[in-house]
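# Need coordinates for the following:
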Amino acid sequence: MKPLKTRISLLLLLLPMVLLNAQGELKSVEGYSPNIGSMVYMLEDLKDRITEQVKDLDQSQTDFLYDSNPNSIGALIMHLVSTESYYQVATLEDREWTEDELASVGVAGELNAKVNSMLKGEPIGYYLDLWDAVRKKTLTLLKTKDDAWFASNIEEGLNYHYIWYHVMEHSANHMGQIGTIKNRLPK
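Here you go, the predicted model:
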């Protein structure tokens, strides 16, 4: 039995998560092999948290740039769409983007001033709808894979599990950037 002081400290650390209705345990999503199901849980959790953070932004907030060298929230969401689509096509379909895919979702594979200038004037729902469509396809395709595939190497020292871990942690990284931009939005 843990000492009372340790239990109280743990409770105080986890209280904000409980108050925000966050889950306190990582689960494997049914319908997927166990390791893929855990990754799906993490991908979906991050997507839900990012969506919750941005879903009510107006146009000026979606396009807001707080200095001369940042990314807008719209561009960051589109970058997440591009990243997931790229790895989806490469790892789950074993192919390259088509010209149409490159034009529609590949535009924000890299973030730079040119991309930021191109990604203006679309409502936040536009980016979230694209992400929903890409995620739906990712989830469908991941159901066709198993944990043996997930653990198999693409090349020496690089497996599919790591690639999808990268997609997940990429979302977490940009979730922090989105939070920073939201904190700088004009009041």
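# going forward, measure contacts between C-alpha atoms and count neighbours the same way
Will do.
# now the helices for this protein?
In the chain, the helices defined using DSSP state H lie at 4-19, 34-54, 59-63, 73-87, 99-104, 113-118, 124-142, 147-151, 160-184.
# counting contacts, what elements does the longest one pack onto?
Translated: helix 160-184. On a contact count with 3 or more Cα pairs under 8 Å, 6 or more residues apart in numbering; DSSP states H and E, helix 160-184 meets helix 34-54, helix 73-87, helix 147-151.
# one more to put side by side:
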Amino acid sequence: METKEKDLYFINETEGYSSEIGKLVSMMEYTRYTTLKEIKELSLEELDYHFDGKSNSIGMLLYHLASLEKAFQIMTFEDRELTDKEWEELSVGITLSDDAKREIKGKDISFYVNMLSKTREKTLYYFAKYTDEWLDKVTPFGWDYPANNYFKWFHVFEDELNHRGQIRMIIKRLND
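Sure thing, here's the model as predicted:
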């Protein structure tokens, strides 16, 4: 799906999607557009930079965004929890532990952009198959709470917005 820049500043229905899903798509597309705009010129060194021993790198945060979205694809589109194998594949990107610091590095910007794009393509493909009623479906969220699919997908791009703020902070520190 190609979105024109001038269309990004409206939360509207999106062609090919039901009304509310289309609005959700328009919010997610704006969020992704601004994330990609922020990172497009970053070097490998900038993507791997840690400003202290406890910080995440920009590459780690981008990897996290794709990993989290993949997990929510499974939980909402397939209506199930992750298998142990899926958790093993996604956990390093989701938890951003010390393992992530060791494993998520040495990848250039095209790696992350490709990962984010392929993951989003799959999300948009499945969104087109559902009606707005699917957004209201309630299933467990974490261990303690129920949530509807609308909230779960809001959470995906809310997480991206939060991490984009971290990315901006890291870029600012790089430029100090």
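# sorry, back to before: okay, the helices and strands packed on helix 160-184 of structure 1, which one's buried deepest?
helix 73-87 (a mean of 25; mean count of other Cα atoms under 10 Å).
# how about that helix, which residues of structure 2 does it hit?
The aligned range for helix 73-87 of structure 1 in structure 2 is 58-72, by TM-score structural alignment.
# do stretch 42-53 of structure 1 as well
Counting by TM-score structural alignment, stretch 42-53 of structure 1 corresponds to 27-38 in structure 2.
# residues making contact with the matching stretch?
By Cα atoms under 8 Å, 6 or more residues apart in numbering, the surrounding residues in contact with stretch 27-38 of structure 2 are 3, 8, 9, 11, 113, 157, 160, 161, 164, 168.
# Any chance of a ChimeraX selection covering the buried ones in these?
Applying 16 or more other Cα atoms under 10 Å to the contacts of stretch 27-38 of structure 2 leaves a buried subset, and the ChimeraX line that selects it is:
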select :8,11,113,157,160,161,164
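# which residues does residue 131 of structure 2 contact?
Residue 131 of structure 2 is in contact with 17, 18, 21, counting by Cα under 8 Å, 6+ apart.
# switch the cut-off to 6 Å
residue 18 (Cα atoms under 6 Å, 6 or more residues apart in numbering).
# Could you measure from it over to residue 50 of structure 2?
Counting by Cα to Cα, to the nearest Å, the separation of residue 131 of structure 2 from residue 50 of structure 2 is 42 Å.
# how close does the residue of structure 2 positioned farthest from its centre sit to residue 169 of structure 2?
In terms of distance from the mean C-alpha position of structure 2, residue 176 ranks first, at 27.7 Å (Cα atoms, centre = their mean). Distance of residue 176 of structure 2 to residue 169 of structure 2, computed by Cα to Cα: 11 Å.
# How about residue 158 of structure 2?
Computed as Cα to Cα, the residue 158 of structure 2 to residue 169 of structure 2 distance reads 17 Å.
# When those two are compared, which one has more neighbours?
residue 158 (16 against 13; other Cα atoms under 10 Å).
# Tell me which residue of structure 1 matches up with the more buried one.
Using TM-score structural alignment, residue 158 of structure 2 pairs with residue 169 in structure 1.
# From residue 167 of structure 1, how far off is the residue lying closest to residue 35 of structure 1 once chain neighbours are set aside?
Sequence neighbours aside, residue 147 is the residue nearest to residue 35 of structure 1 in space, at 6.0 Å (criterion: Cα to Cα, 6 or more residues apart in numbering). Distance, residue 147 of structure 1 to residue 167 of structure 1, using Cα to Cα: 17 Å.
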